[in-house]
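1. Just a sequence and a predicted model for now, questions to come.
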Amino acid sequence: MGDRTRPALYSIPAHRAFADSLVAGLIAQYGADPLALARGMILLPNNRAVRAVSDAFVRASGGGLLLPRLTPLGDPELDERLGSALDPIGMGADIPPAITPMRRLMILSRMVQRVRRAAGQPVDAGEAIRLGQALAAALDQMEVEQTPATALRDLTIAPELSEHWQTSLRFFEILMAQWPQELARRRVIDPADRRNRLFAHIAARWKDAPPPGFVVAAGISTTAPAVANLLARVATMKGGQVVFAGLDQHMRGDEWDAIGPFDPDPMTGRRPPGHETHPQYALKRLLDHMGFDRAEVAAWRWGSDHDARAARGRSISLAMLPPRLTSRWRDLKPAQRTLAGVEALEVATSADEAQAIAIALRGALEEPGRTAALVTPDRQLATRVSAHLQRWGIEADDSAGQPLSHLPPGTLLIAMAEAVADRFAPVALLTLLKHPLVMRGEGRLEWLEGVRALDLLLRGPRPPADLRGIDLLVAEHEGEDRLRDLRARVRTWWPQARAMLAPMEADFAQARALPEQLAAIRTHASRLSAETIWAGHQGHAAAALFADMEEAASDGPDEADIGALPSLLDRMLRAVAVRPPQGGHPRVAILGLIEARLAHSDLMILGGLNEGTWPGLPAPDPWLAPRIRRELGLPALESRIGFAAHDFASALGAPRVLLTRSRRGTGGPAVASRFWLRLRAMAGQQWKQADWLKHCVHGLDAVAHHRPSDRPAPAPPVEMRPRRISVTAVDRLNADPFAFYAQRILKLSRLDPIDADPSAAWRGTAVHAILQRWADEGARDPARLEALTRELFQEADAHPLLRALWQPRLLEGIGWIARTVAEDRAAGRSIWMAEKEGRARIAGVTLTGKADRIDRMPDGTIAIVDYKTGKPPSAKQVRAGMALQLGLLGAIAEMEDGFDGLPIGVRASEFEYWSLGRNKQDGFGYRESPVDPDGRRDKIRNDEMIAMARALFTAAAEKWLTGDAPFEAGVNPEVASYGEYDQLMRLEEWYGRADA
């Protein structure tokens, strides 16, 4: 009834602003009657398109205007948006309600978990959610393409697939058989199925009773059969129009036919795959499903037109030719390669790219009324550009928003989940305690002081798990001076923090099911943040998501291990994008590809044109192999590249375009996008570089006169230099004077990482703790060493990595010490003292040291013994003054009152390292000495050891401690602490220069 004889099909070319041109045409057709626009309806692809067209109406109205009904076809509440067009009075459609997306995800995740568990391949809740999301996407695609579930049974290629894909297909078939039963039990249908039924119902209603006003379908490119059928109805009914965005009318007939989709194979009845990556593939497939030809599409008459950009459109069309036709580029004349108004910028790094884009956006604002936009799928690049724009006070209107997982409410929820999942491990605990939403208000500063003190205390290996482990760490330890003050500070603050965390630990210990875990997260997030987590537009988004999750969680995964909760929350929060309600700068915007499809600016910057970014790599489908998807008639994963290509080609129609890429991204060297390479190859000599922006980037923050630092040689006054030094610090003084200066005079020391693996120093501390206990027992029975070692590792505060990995090796090394001590005792050698402090005055400086062991030799002399967990120093290092510990301890022992308990006149004759490293007999433990009675093997003579050590120490003391010599910076890779102070000494500025 009232159908047209010819379809009303139009296209707005890429060089026109789609939304503005569409609105201009509608106002020209219906604007004379104030109510004609209000009676109309515009069908749009999504809510973002609704916003773009609504803004275009505002710009074009010049005052008051009654807008037509703007309806996004992808809206979950489609029936409410369509209103009376869907359900005229008395003519209802019997369409069941759709299951909510969150409940569907939870049910599918539970089904996946059960099927995998039955097959002996269990997955945790986080992985079940991931697979459930992919399964929901596959179900939607089958519904959209109207592929029946029975098509799976007709597949003949399953035996040809790899075992992995056969297993995935078997699981998919099981789930496809169970899912309709689950929907029928709940009396609901899939959202995609409901949309298909709604579209069919609308098309049928409009065939007999078209709406009273006009209907325009604009900017829709989806190839779904139900949508194509609806668009065909709109195009042929009275008052209906279909307006495509960027349908290429420059292409010749053979070029258009080469895109596909192709005619079905007469033997198999199946269509061969087309060029899904071509920007026009989706529109051509849509026209094919609608039953129309490109020749029936007319140009939209309204909107601004520019001949130069129209010519550019033909060049863009040529650049995007199917691969087998690109040989035509050789025959193009210079006029056919024109890219007037398009410039390209290639820089070294993504940081330079962001800076250049920000400068270009800022420059666009110099012209009154001019607009500029960055279009990129690279969110990291967009964030950097926003940060650069803020230096000029520009808050760009970022229409894509930010994932909720990156915003404070989301990061707090994830931090809480990680803290309980990791049993309050140091990194997770500190992340939670430092979060900006925790303890907000007047007590925040005092709270952070306590957290910082705990941060310092947690440096090094991980304490035992749970809050009990922190209790043991904070508790007072006997005989440890280094951390006593820090522990005392933390002890005054920790009870407050523990009182906040203990209820959370107790609740999660009992929360076995997902609903209980989500309830615990919500309750304690509210308590830790004093309800601020749910405030503001970000908090409202988090609250809405959490309410949906809690409502549907009872249908979620059966087995919800607490360890999977962080990944589950991160995946759910990442799917929610939050946009500031107030928008941003009216003339500068940052757009994603979806947002940019219907928007145009005077300057369009297409950023991040690297392969893998634009176009992005298709996300793999864990359920259906690519060949299975093709056999089922589902869109290939590569079809997303075609949409990205269409977005790229459309954005190239702006008045001025800047293309940017970096040769190196955040992950390493980057390859130019296929779109960049195609455009450059086609343009040839017409390819224009925006090199002026490179100069701006380098000049913006450039220093006029670079004056590199000289090699540091600090020379503090003599009275500021230490007069007390340990024997181990002497080695650093000789080997690296600047490091000694930084540590002893500036009081700067390197902090261990949080949750660090046990280093050699920490392992050495464990060894000395064992031997200290053994020495304190008095009897020093070698048989007790192994028992003491096991007792130490059984203590609650023993590091789990030391206990699990290093205890067997240490037991073998300790066993060697016990056997060697017993053998020495049988030979007349005995332990005189162990872990003994000594001191002496040499060269005007008090020298202190702790002897691991001093043994009495059969001839009445003494041996100085030092324990090592690794390779001992060599005689060469001793001669160089970088390992004087044994010699200086011997010097202290020979001096009066050097070590309490040693008689006057005692003489040191042996100097030994007892290493717990691997020996030559494939075991652990060996004895090494830098001295030899006759100086053989380039060793030091026994009787020269102490004199040499005293001489080297005296020279060092007179030079740096009692003298005024500068502590000159140097590079010495043989020093254990090499590199700790490279940044402080500004090594890269002076190292390698001739004058340094």
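-> Cool, got the structure.
2. Please make it C-alpha for all contacts and neighbour counts, starting now.
-> Will do.
3. show me where the stretch 701-850 of the chain has helices.
-> Under the criterion DSSP state H, counting those that start in this stretch, helices of the stretch 701-850 of the chain are mapped to 727-735, 737-740, 760-776, 784-794, 800-801, 807-826.
4. distance between the third one and the chain's centre?
-> Spelled out, that is helix 760-776. Averaged C-alpha coordinates place helix 760-776 at 41 Å from its chain's average position (CA atoms, centre = their mean, to the nearest Å).
5. for it, packing partners?
-> With contacts taken as 3 or more CA pairs under 8 Å, 6 or more residues apart in numbering; DSSP states H and E, helix 760-776 sits against helix 784-794, strand 830-842.
6. okay, the ones you listed in a markdown table with mean neighbour count next?
-> What follows is the helices and strands packed on helix 760-776, written out as a markdown table (neighbours: other CA atoms under 10 Å):
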| stretch | mean neighbour count |
| --- | --- |
| helix 784-794 | 17 |
| strand 830-842 | 18 |
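7. And the closest residue in space to I259 that isn't next to it in sequence, how close does it get to L321?
-> Using CA to CA, 6 or more residues apart in numbering and skipping residues adjacent in sequence, the residue nearest I259 is H275, 5.3 Å away. With the distance defined as CA to CA, to the nearest Å, H275 ends up 10 Å from L321.
8. Please name the residues that touch E968.
-> With contact set as CA atoms under 8 Å, 6 or more residues apart in numbering, E968 has these partners: 711-714, 737-738.
9. quick one: the strands in the stretch 401-550 of the chain?
-> Counting by DSSP state E, counting those that start in this stretch, the stretch 401-550 of the chain has strands at residues 402-403.
10. Alongside the first one, take a look at this:
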Amino acid sequence: MILPEPAPRVFALPPGVDFAAALVAGLRHRMAGQPPEAMAGVTLYLNTNRMRARVRDAFAATGPGFLPRLHVLTDLAEGVALPGLPAAVSPLRRRLELSQLIAGLLDAQPDLAPRAALYDLADSLATLMDEMQDEAVDPATVAALDVSDHSAHWARTGAFLGIVSQFFTGSTAPDKQARQRLFVDRLAARWHSDPPPGPVIVAGSTGSRGTTAALMQAVAALPQGALVLPGFDPHMPGWVWDRLTDAMTGEDHPQFRFRRLMERLDIRHTDIRPWTKDTPPAPARNRLISLSLRPAPVTDQWLTEGAALPDLREATRDITLIEAQTPRSEALAIALILRQAAEDGTSAALITPDRMLSRQVTAALDRWGIMPDDSAGRPLSLSAPGRLLRHVAALMGRKLTSDMLLTLLKHPLAFTGGGRGNHLLFTRRLELDLRRKGPAFPTGPALIAWAKAQKGDGILPWATAIASLIDIATTAGTASLTDHVATHVALTEAWARGTAAEGAGTLWDKEAGAEAIKLISALQADADAGGILSPAEYRDLFEALVAREVVRESTSPHPHLLILGPREAREQGTELVILGGLNDGAWPRLPEPDPWLNRQMRKTAGLLLPERQVGLSAHDYQIAMAAPRVVLTRALRDAEAETVPSRWINRLMNLMEGLPAQHGPAALAAMRDRGRHWLALSAALELPTPAMQADPRLRPARRPSPRPPVTARPKELSLTRISLLIRDPYAIYCRYVLRLKRLDPLRHEPDAALRGQILHLILEDFVKNRPTGETLPAARARLMDTAARILDDQVPWPAARALWLARLNRAADFFLAIDGRDQGTPVALEGKGGVDLTPLNFRLTGTPDRIDRLPDGRLHIIDYKTGTPPTAAMQKAFDKQLLLAAAMAERDAFKGLEASEVARITYVGLGTNPKVEETEITPAITAEAWAGLHALIAHYSHHGAGYTARRAVQKERFEGDYDHLSRHGEWDTTDHPHPEAVGEAP
């Protein structure tokens, strides 16, 4: 017998020992003297596929020979035939079936939950079902719980749990987890009557799940069965093991699962024997970590047992602590450590649950052409096929916006089947037109009408093909899941196919395409269980499904650098381990709220507590901390606030700070010093080199004040541009000298500018069509009817229409009270005029909103504002629009109003708080305004006058259209302008 020890045979390897290598070495040692083919009679159950690969590599490294049978605990039935065992239903089908049952429940009791949560509820309920089946807990046990203190919540929970009862009767196909449990029960029964002839070993599992623990119990009872536990702590005294009995206080301890396994096997910790004689790289450090992780109720033993620890400076000699200010500096420091490891030929692994951190590290390594082996792969939802599928799903049953259309048109997979070149050319032309003219919500007919007005071969067929796809997608309605999937796939393939006669372009190519078609095929196979869904419900369902899939692409990563998740800590065997993102809430992650059962109810029912995940993470941390060299990293702040260090780091630092006799504070300071070295290097990496500092292009910009040739300066400006010339001359330079126009936004929004335009249209129409003798109530009704008609015609956003109409309704009485109170007669509505400033070779133009002729023959100039009108002081210094309009009128600038005197100017503010700013006009006022304009224009008629950026903005937070060109932010308004001649002949 290769396992002569009495049953149950439970072995272990301590943290820090390369588990795969030690497992193979121990098995080889026990098989010594056996014939070579005897190894083929050994059955090994391993915790993950990665562990199976490492064990296979470890066997190969020891020379040629037979391999044992290698199975993975997540798929126990692989390669094993058990007659009569029914096939498992797919997880997707079960969730779709549950969603239909939940939909029926919500139809009967709408107050239970919103329908938008349909798939989330089904997924959560299926997860609870899996756990109940895994832990052999039936619905009757849960239903029998004492819920007197939670009657309202339990009434809702009970309604949902009533749905799942039918899946525990055995009348339906089992779930994957139920089949796993059924397989283990039948396999254990078969082993009991007919034990396997060869050794059976379960290695690498903690037995944290009920089904796995049941298998381990069955294996331990076999004549040649054994368990090999990973990361078993040999430094915990017996009295601590004895106190690890209450899940409520001990579930989050890294060794708690082993304590539960001992109870199942009726053994003590002393009965667990070492699998090999391998010792960890740093036994003293393991003792320190073990003590720091003691259960909370017994941490008072830190003082007594801490005194027995050796010099902590030596125990922590190979630990580095990096406390970065930001996640970016943390990622750069990690990247530098990994780069150094690559240069030295040292095997290194970054272990972190923070996917954002791992992506930042990968991006930082890319600058040196280093690609680590990332075990997590890339989310399918972020791949090119995944994005295109998501974009098309988002379009179904929704009104199309310009940005949504261009997102689809610019996708790298669009029209990859044929006509890609013309497609990109036509897309660019369409984008410019959509930005300038809209519409905000493109339609198929609008796209075809645009194409007919364009020149060029092929543009009309291109637009027609896209228009048909848009119409099919946007008109999608409630349908069966089967129909939704068929429409979704057909639209996506057509979008990728382009002008080709058949195929799907490159949509399904490469690894990402293969994963995408695999997901689609699974959805098509189970779609008959999905029932009837609205487009929004289908979109939510697809987003949830694609977010779970991962693509592992064919790359050539660096052979010594790994990025792993915490659960893979026990499977790595690298010399250097970096534990990244060690902040509470990230590592360990906070337990997710359970919508069904609280902690006490879970404990009573025999289900797992939320702290189980924390305990598993603690076990992973304890194993990773035992590597030969360890780097601990965390960011002191994230994007929102200061962070809290991981509870394990907190415990370690507190323990060390409390042991001055063992030089704990000095050891901790040395760990931080080693971390500061890498932080200094990462900071230096961000600084410009001397060569870069000497490059004038990389120096901070000075506040610009360009001085173009006088001949290139604007010879004409409108009234509204004069205030801009006063406040931000640089904007005038960009617009009228450089001829740069602000690019219209991709998505048209109901912004303040549009609101102002619409208000002017409404009031112009209202005033122009005023009937004689109209009463005030009739005028109000006509005003609101006019507003509703113009809003319906010009504003395609229902919410904006309703909001703007409500605002005008509040201001209507105010407007009607002041409108025509001086018996003026409108003589010009949006009438354009102009006048020359002699002898300056400059022309001022303007289009006042409204000019009334008063009974005494004088003029009243009116301007409407959707916000707060400018005060008299603001008009005198900056906002001279109406003052200059009055001066223009007195100089016969407006046709038909020659030889007229201006009596007053009025700004009518129709914002949230309606207000009127009225100024009586005198010849002195207009003369002063005109003289000021002459002085302003004359100033800029000299070559020495520069167009200074943000010369006198009203608010510091004012955002100009050309601030990015002036590199505002590298300078501020306290800096002196930097005049610079531009556009001069060489």
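-> Nice, thanks for sending it over. From a predicted model like this one, the values you see are computed outputs, not experimental measurements.
11. Superposed, what's their TM-score?
-> TM-score of the superposed chains, computed with TM-score structural alignment, normalised by the length of the second structure, equals 0.89; 935 aligned residues with a CA RMSD of 3.1 Å.
12. quick one on the thing from earlier: which of the contacts of E968 of the first structure tops the neighbour count?
-> With neighbours taken as other CA atoms under 10 Å, the top of these is F738, carrying 25 neighbours.
13. Translate that one into the numbering of the second structure.
-> Counting by TM-score structural alignment, F738 of the first structure lines up with Y730 in the second structure.
14. ok so, going back, quick one: which two of the contacts of E968 of the first structure are the most distant?
-> Maximum pairwise distance among those (CA to CA): 12.8 Å, between R711 and P737.
15. Any chance you could list residues touching both of those two?
-> Counting by CA under 8 Å, 6+ apart, the shared contacts of R711 of the first structure and P737 are 968-969.
16. Just give me the residue closest to the centre of the second structure.
-> Taking CA atoms, centre = their mean, the centroid of the second structure lies closest to M356, which sits 9.3 Å from it.
17. Tell me the counterpart of that one in the first structure.
-> That one, M356 of the second structure, aligns with Q380 by TM-score structural alignment.
18. what does R56 of the second structure give?
-> In the first structure, the residue matched to R56 of the second structure (TM-score structural alignment) is S54.
19. If you count contacts, what does the strand or helix carrying its match end up packed against?
-> In the assignment (DSSP states H and E), S54 of the first structure maps to helix 47-61. Judged by 3+ CA pairs under 8 Å, 6+ apart, helix 47-61 of the first structure is in contact with helix 18-30, strand 69-72, helix 593-596.
20. is it possible to export those to JSON lines including distance to R194 of the first structure and mean neighbour count?
-> Shown next, in JSON lines, are these (distance: least, CA to CA, whole Å; neighbours: other CA atoms under 10 Å):
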{"stretch": "helix 18-30", "distance to R194 of the first structure": "29", "mean neighbour count": "20"}
{"stretch": "strand 69-72", "distance to R194 of the first structure": "15", "mean neighbour count": "21"}
{"stretch": "helix 593-596", "distance to R194 of the first structure": "24", "mean neighbour count": "21"}
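21. I'd like those as CSV, with distance to A976 of the first structure appended.
-> Below are those laid out as CSV (distance: least, CA to CA, whole Å):
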stretch, distance to A976 of the first structure
helix 18-30, 66
strand 69-72, 66
helix 593-596, 53
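22. coming back round to it: can you give me the buried ones in the host helix or strand of the residue nearest to the centre of the second structure?
-> Under the criterion of DSSP H and E, M356 of the second structure resides in helix 355-366. Judged by neighbour count using 16 or more other CA atoms under 10 Å, the buried positions of helix 355-366 of the second structure are 357-358, 360-365.
23. what does stretch 965-984 of the second structure give?
-> For stretch 965-984 of the second structure, the neighbour count (16+ other CA under 10 Å) marks 966-968, 971, 977, 979 as buried.
24. try stretch 872-884 of the second structure
-> Across stretch 872-884 of the second structure, burial judged by 16+ other CA under 10 Å covers 875, 878-884.
25. what's the closest of these to Q325 of the second structure?
-> Closest to Q325 of the second structure out of these is F878 (44.6 Å), distances taken as CA to CA.
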